[in-house]
Each structure stands twice: as structure tokens, then as C-alpha cells.
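**Q** got a predicted model here, sequence first, then my questions.
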Amino acid sequence: MTTRLGTSSPTTKKTAALVLGLGVGGFIDGIVIHQLLGWHHMLSGWYPPDTPENLHRNMLGDGLFHLFCLVLVLGGVVLLNRAAPLPARGLWGGLVGGWGVFNVVEGIVDHLVLGIHHVRHGADQLAWDLGFLALGVVLALVGFGLTRSAYR
């Protein structure tokens, strides 16, 4: 279905904001946890960054992860451009909800199932991973609540 500017459905608008939120959530994770705090890298559960080779693998993994986040953000912008203007709550709800969905999916798949990294490696890593998941659930609920209220 082709959508013209100003004639998009609420679903198109919600999808656009959600995709944008997924990318922004990934960037927040990568910038804050990977780069600023240095708690983990994308592949640090498989390749501890204790040798130059493993550090290089992790930096490459982080770069590919950030590239994927950029594709999501650009995709969200393209979708938003096709949609009629969003109510502010709809945009913020999608951003926050998408960030929450990112945390939940990334936390379950990367942290718990595949073990490619943990939020913070060490004795309390399960607690950090579960806290990350809990934050994701809260963000998703808040975001979807904002979105729902925007379209009432």
C-alpha cells in the first residue's frame, strides 16, 4: 500500500516511531554501556577483550552494531517522512517504546540465550542482565502507554 504525505494511517505513524526508537535505543546502549562506561563490547562474552585480536573483533562487532542502529534510525526517519505529523506523545511514545523493545529483545537474545555479552561481566552479571530487561519492560510499557493516549 502506497502512502502519501498526510494520508498515512495511525499504524504507519506508530511503526515509524517504533523503528526510530529501536535505533535510538541501540545507540544509547552502544554509546553509554559500550563506549562511555566500557562495561562490555558487542562480542565480549565470546571474545574477552584481553588480546589485541579479541579487542579488534569486539570493536568490529561494536561498529557493525552501530551501523545496524543507524540503518534503523534512517529507516524510521524515512517512514516518518511518509507519515502525517505525529502527535508529540505518539512520537515520544514510539521512541521510548522502541527503546524498551530493543532492551528486551537484545537482553533476551544477546545476554541470556546467546551469551555474546552481558551488561556488566562478573559475579553479578545475571542481576545486571535482569535489571536491563526490567528497564526494557518499563520503557516499553511507558512508551506504549504514551502512544495509546496520543491516539485516543
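**A** On my side now, so go ahead. All values derive from a computational prediction rather than experimental measurement.
**Q** going by C-alpha atoms from here, please, whenever you check contacts or count neighbours.
**A** Fine.
**Q** now residue 52: how far from residue 58?
**A** When distance is defined by Cα to Cα, to the nearest Å, residue 52 is 10 Å away from residue 58.
**Q** which elements pack onto the top helix by length along the chain?
**A** Among all segments of the chain classified by DSSP state H, the helix with the greatest residue count is helix 52-82. With contacts defined as 3 or more Cα pairs under 8 Å, 6 or more residues apart in numbering; DSSP states H and E, helix 52-82 has these neighbours: helix 10-28.
**Q** and the angle for the helix it packs on with helix 52-82?
**A** An angle of 150 degrees separates the directions of helix 10-28 and helix 52-82 when computed by axes from the mean of the first three to the mean of the last three Cα atoms, to 10 degrees.
**Q** who's more crowded, residue 52 and residue 58?
**A** For residue 52 against residue 58, the residue with the higher neighbour count under other Cα atoms under 10 Å is residue 58, and the figures read 22 against 9.
**Q** list the buried residues in stretch 80-99.
**A** 80, 82-84, 86, 89-99 (16 or more other Cα atoms under 10 Å).
**Q** what lies in contact with that stretch?
**A** Outside stretch 80-99, the residues within contact range by Cα atoms under 8 Å, 6 or more residues apart in numbering are 3-9, 12-26, 136, 139-151.
**Q** what is the end-to-end distance of it?
**A** The distance separating the two terminal residues of stretch 80-99, taken as Cα to Cα, comes to 17 Å.
**Q** quick one: it to chain centroid distance?
**A** In terms of Cα atoms, centre = their mean, to the nearest Å, the centre of stretch 80-99 is set 15 Å apart from its chain centre.
**Q** and here is the other one:
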Amino acid sequence: MTTTAAGPATGRSVLAGVLIGVGVAAFIDETVFHQLLHWHHFYDGSTLEAGLVSDGVFHAGGWLAIVVGLFLFADLQRRRATVPKRVWGGGFLGWGAFQVYDGLFQHKVLGLHQIRYEVDLLPYDLAWNISGAIGVVVGAVLLVGRARAVDAR
């Protein structure tokens, strides 16, 4: 769909949602699992200091995604071109894809960290990756089919 000054911006709506979804997932991961529960750091293959620095970079990246996504969303709102169903679909897709990427690639392939240490990982891995897969499915369902822009006049 072509974006005009007053027309819906489907692709930008999806992108705004994806960025916000990725950022929210990163924020929750960093805040809950890194800071509150102390289960792991973004990079656990070195010293505690290196882990804390990696957490800071990860946290900054998550906030950057949220800020850019919100600026895109605000611009869409200003131009009255937001497609809410696409924003929500992108949000769920971004959040779910982040979870699955983190759980499979960062945890298993790269070995940057595990969800938790000194426990049976299977229940944690299943919960992490299944919740992410559900987010991807919900996002994909929302992105399929027709959606209308909301006229915010």
C-alpha cells in the first residue's frame, strides 16, 4: 500500500510495532531476569564486570528500539496514517521473534548466557521459546488480512 499524506502507512505501522515489541521484550528481559532475579547477564562468559557492561549495552539497545518505534508511531499518528492492527501485529511479532532469537540463537548457538544456571533448563527453555512462538503466531495472525487506518481527526 502506498503511503500518502493522509493514507494508511501499513509498512511503517508494522515497523513501529516491531521496534516497540523488541524493545519491550528486551526491557522485560533485562529488568526481570538480569536485574531483579540476577539469573544471568547478557554475556556470562567472562567477569562480573564484563557481564554488567554487556547488560548496559543491551539495555541501551532495547531502549533505543522503543524510542525509535515510538517516534515512528507518533509520526504516523500526526499524519493520521496509523494502522492499529498492524502496530499491534508488529508488536507481538517483534516481541515473540526477540524471545525465540534470544532463546535459541543467543542461549543455544552462541552460548552467551542461559536463562538460569544450576537448574534443569528444559522447563525454562520451553516456557521461554513457546511464549515467544505464541507471540510470533499472534503477530502473524494480526498481520494477515485487511486492516484500516484510524482517522484521528
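**A** Nice, thanks for sending it over. What you see is a predicted model; the values in this text were computed from it and never measured.
**Q** follow-up on the earlier one: and the next element down the chain from the longest helix of structure 1?
**A** Tracing the chain past helix 52-82 of structure 1, the next element assigned as helix or strand by DSSP states H and E is helix 88-106.
**Q** may I have the residues that are in contact with the residue positioned nearest the centre of structure 2?
**A** The C-alpha lying nearest the average C-alpha coordinate of structure 2 belongs to residue 22 (Cα atoms, centre = their mean; 1.6 Å). Counting by Cα under 8 Å, 6+ apart, residue 22 of structure 2 touches 62, 65-66, 91, 94-95, 97-98.
**Q** can you check residue 21 of structure 1 too?
**A** 73, 94-99.
**Q** go again using 7 Å as the cut-off
**A** By Cα atoms under 7 Å, 6 or more residues apart in numbering, the residues touching residue 21 of structure 1 are 94-99.
**Q** now residue 36 of structure 1
**A** Under the criterion of Cα under 7 Å, 6+ apart, the contact list for residue 36 of structure 1 is empty.
**Q** and it, how far from residue 140 of structure 1?
**A** On the measure of Cα to Cα, residue 36 of structure 1 and residue 140 of structure 1 end up 24 Å apart.
**Q** ok, now residue 69 of structure 1?
**A** Distance, residue 69 of structure 1 to residue 140 of structure 1, using Cα to Cα: 18 Å.
**Q** over to residue 5 of structure 1?
**A** Here the distance between residue 5 of structure 1 and residue 140 of structure 1 works out to 28 Å (Cα to Cα).
**Q** ok, these two, which is more surrounded?
**A** residue 140 (24 against 11).
**Q** for that one, helix, strand, or coil?
**A** helix (DSSP: H, G, I helix; E, B strand; the rest coil).
**Q** map it across to structure 2 for me.
**A** Correspondence of residue 140 of structure 1 to structure 2, assessed by TM-score structural alignment: residue 136.
**Q** thought its match was touching residue 96?
**A** Yes. Applying Cα atoms under 7 Å, one finds residue 136 of structure 2 in contact with residue 96, separated by 4.7 Å.
**Q** before we move on, back to that, adding distance to residue 30 of structure 2, write the contacts of residue 22 of structure 2 out as TSV.
**A** Compiled in TSV, the contacts of residue 22 of structure 2 are given as follows (distance: Cα to Cα, whole Å):
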residue	distance to residue 30 of structure 2
62	9
65	14
66	14
91	18
94	16
95	14
97	16
98	13
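**Q** these: which two are farthest apart?
**A** Largest separation among these by Cα to Cα: 66 and 97, giving 15.3 Å.
**Q** so who does residue 144 of structure 1 touch?
**A** Contacts of residue 144 of structure 1 were listed using Cα under 7 Å, 6+ apart, and they are 93-94, 97.
**Q** closest to residue 63 of structure 1 among the residues you listed?
**A** Taking the contacts of residue 144 of structure 1 together and measuring to residue 63 of structure 1 by Cα to Cα, the closest member is residue 97, at 24.2 Å.
**Q** and the nearest residue to residue 81 of structure 2 once chain neighbours are set aside, how many residues sit next to it?
**A** Counting by Cα to Cα, 6 or more residues apart in numbering, residue 81 of structure 2 lies nearest to residue 8, which is 4.1 Å off, once chain neighbours are set aside. Under the neighbour criterion other Cα under 10 Å, residue 8 of structure 2 is assigned a count of 24.
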